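A.B. asks: here are the coordinates; sequence isn't available:
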């Protein structure tokens, strides 16, 4: 998203990606389609029990789990898991509207980053729409604390992420990164950062029936203080870059792009979601406003859920 763009965008064509689900290990496919202005991002899936089509807006209210990844709805009834890497690619490249057609409950993990989604979007390009782009502008600081971890949204004239992680594992340690979210920055600095975890943690997940598709092809594996992937890391700080990529994807579930600064320390999916709940449900209406950035003017008053409601009522 280039701050200052005054019109909404969508994809210029449809594009599909195939891979496996990181938790099930089963084949997974997603197809991205253009959508009308005001649609936002909508997942289209089928309830495996009834066979009926399910439309699920990519919205913070639809988040049902954040422990291992970000999950929307119930994956057993048409919901979707591991949406964050695709959501990051859409928001990072400045896409405002898309229909996301799934063939099952999991997004394909690809290589554990957003790179394949970026390439797919770039292959069809973007189309500008007539409607003005709207933003959520942060007007006062909103913060969430969870033990030693915290995150906050602060007023800022732009869209900036400031992320710090702090792991006991020496190969990761403490890493920080600050990035203004623009399409080229996302392509060059974030989209190739892969998910990561310790071999011991993955083995525990395997025993519980999770992460069955996890491998060195789609994650950075750490064991006994070393990275096991033969190629090593893509950056020395790939770990914080991936945490920032996740934050971009999770905050895309606000429904509109932000004008503000997001800061986090020891954050993750749970806290990324918690800050949206704090902003929209607890902080009060004076914490944000919806604006049309081209003239920096306040847009006509709307409910914070407007993109979600428009989709739910208008899609078929």
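C.D. replies: Cool, the structure landed. Treat the numbers as computed from the prediction; the structure is a model and nothing was measured. Numbering: from 1, shown residues only.

A.B. asks: Please count neighbours and contacts with C-alpha atoms only from this point.
C.D. replies: Noted.

A.B. asks: Show me how far stretch 95-107 is from its chain's centre.
C.D. replies: Between the centre of stretch 95-107 and the centre of its chain there are 12 Å (Cα atoms, centre = their mean, to the nearest Å).

A.B. asks: which ones are touching residue 193?
C.D. replies: By Cα atoms under 8 Å, 6 or more residues apart in numbering, residue 193 lies in contact with 112, 113, 114, 234, 238, 239, 241, 242, 245.

A.B. asks: Those residues, buried ones only, as a ChimeraX selection?
C.D. replies: Buried residues within these, by 16 or more other Cα atoms under 10 Å, are selected in ChimeraX with:
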select :112,113,114,238,239,241,242,245
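
A.B. asks: Return the subset of the contacts of residue 193 lying in helices.
C.D. replies: The helices, defined by DSSP state H, take in 238, 239, 241, 242, 245 from the contacts of residue 193.

A.B. asks: got TSV for those, with distance to residue 189 too?
C.D. replies: TSV is the format used below for these (distance: Cα to Cα, whole Å):
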residue	distance to residue 189
238	9
239	12
241	8
242	10
245	10
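
A.B. asks: okay, pairing it with this:
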């Protein structure tokens, strides 16, 4: 079967780059350093623990420690890094396979609330191809998970596609969707700039629970009590809310440990449902196969073949 791909080979950054800001939930200053990594390294966080030691946490679904309002990797009671989804969406969207991320706090900086600052950082550093073939998780049969009125599913598809639909009671959002195949250009233009959002009526409750301490109009779309967006600049896209939910889903699905070939669809999804869908897919070895390119034809159409996966591979749960 012919598959449309962006590239055959694994990638990493060409040089080191850093970004500083605050954590949207902690409100604390934090800096993240992004370093080149060898092929087959994957995405690895280096986190500072008590006593100054560094702990390594891999960006895999098996490392998810919490999904309340953000995706957290590691031990919530120990060493962890929270709010990884916008960064991981950028990794997914730009096709970066190998990266070491040093974070000097417990949360990835929120920056402007979208993935755009991470895109700028990685393009500043440069992205280079490595001399090792990229492997993909190809969906070969439908896998679905439901939670109340919400659902998410993977379906076979000749490419990588997201179809995300949301439905909020607030008339500022309502029911909207975003659907598209994914490549770096589409990610930069149509998804990466969509910002996180919240409701003014929830602020005091979130503060009391220790969340959103760093949230502001500089890094979040805020919907007021009159059901209108109160940010001076308004929306970046007419359906920015659905696009941001797509960005979040991309970040959560990046924790599968490899890019996937297939279509991901969801209705009223969130971090918990996204991660549950990844687990459901990877727990059924009849639902996917690991493939790499064997032949590149015209129009960027590649022929794929299944390859053997080691027992310690990230997609083996």
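C.D. replies: Received it, and whenever you're ready, just let me know what you need. Computed from a prediction, not measured in an experiment: that's the story for all the values here.

A.B. asks: Quick check: TM-score for this pair?
C.D. replies: Scored against TM-score structural alignment, normalised by the length of structure 1, the superposed chains reach a TM-score of 0.93; 305 aligned residues with a Cα RMSD of 1.5 Å.

A.B. asks: Counterpart of residue 129 of structure 1 over in structure 2?
C.D. replies: Counting by TM-score structural alignment, residue 129 of structure 1 corresponds to residue 130 in structure 2.

A.B. asks: just residue 3 of structure 1 next, same as before
C.D. replies: Mapped onto structure 2 by TM-score structural alignment, residue 3 of structure 1 lines up with residue 5.

A.B. asks: can you check residue 15 of structure 1 too?
C.D. replies: Under TM-score structural alignment, residue 15 of structure 1 pairs with residue 17 in structure 2.

A.B. asks: My guess is that match contacts residue 120. True?
C.D. replies: No. Residue 17 of structure 2 lies out of contact with residue 120 (Cα atoms under 8 Å); the separation is 10.2 Å.

A.B. asks: Give me the more crowded residue out of the two.
C.D. replies: Set residue 17 of structure 2 next to residue 120 and count neighbours by other Cα atoms under 10 Å: residue 17 wins out with 19 against 12.

A.B. asks: Once you drop chain neighbours, what's closest to the more buried one?
C.D. replies: Excluding the flanking residues, the one nearest residue 17 of structure 2 by Cα to Cα, 6 or more residues apart in numbering is residue 34, at 5.3 Å.

A.B. asks: ok, the one you found - how many residues close by?
C.D. replies: For residue 34 of structure 2, the neighbour count with other Cα under 10 Å is 22.

A.B. asks: can you check the one 5 residues further on too?
C.D. replies: Residue 39 of structure 2 has 19 neighbours, counted by other Cα under 10 Å.

A.B. asks: so what's the residue mapped onto it from structure 1 up against?
C.D. replies: Applying TM-score structural alignment, one finds that residue 39 of structure 2 aligns to residue 37 in structure 1. Each residue near residue 37 of structure 1 by Cα under 8 Å, 6+ apart is listed here: 8, 9, 10, 96, 97, 129, 130, 131.

A.B. asks: do the same with residue 54 of structure 1
C.D. replies: 43, 44, 45, 46, 47, 78.

A.B. asks: Repeat that for residue 265 of structure 1.
C.D. replies: Residue 265 of structure 1 is in contact with 149, 150, 151, 163, 164, 165, 166, counting by Cα under 8 Å, 6+ apart.

A.B. asks: Try it again at 6 Å.
C.D. replies: Residue 265 of structure 1 makes contact with 149, 150, 164, 165 under the criterion Cα atoms under 6 Å, 6 or more residues apart in numbering.

A.B. asks: Is the last one in a helix, a strand, or coil?
C.D. replies: Following DSSP: H, G, I helix; E, B strand; the rest coil, the label given to residue 165 of structure 1 is strand.

A.B. asks: Next, find the distance separating it from residue 176 of structure 1.
C.D. replies: Per Cα to Cα, to the nearest Å, residue 165 of structure 1 is found 6 Å from residue 176 of structure 1.
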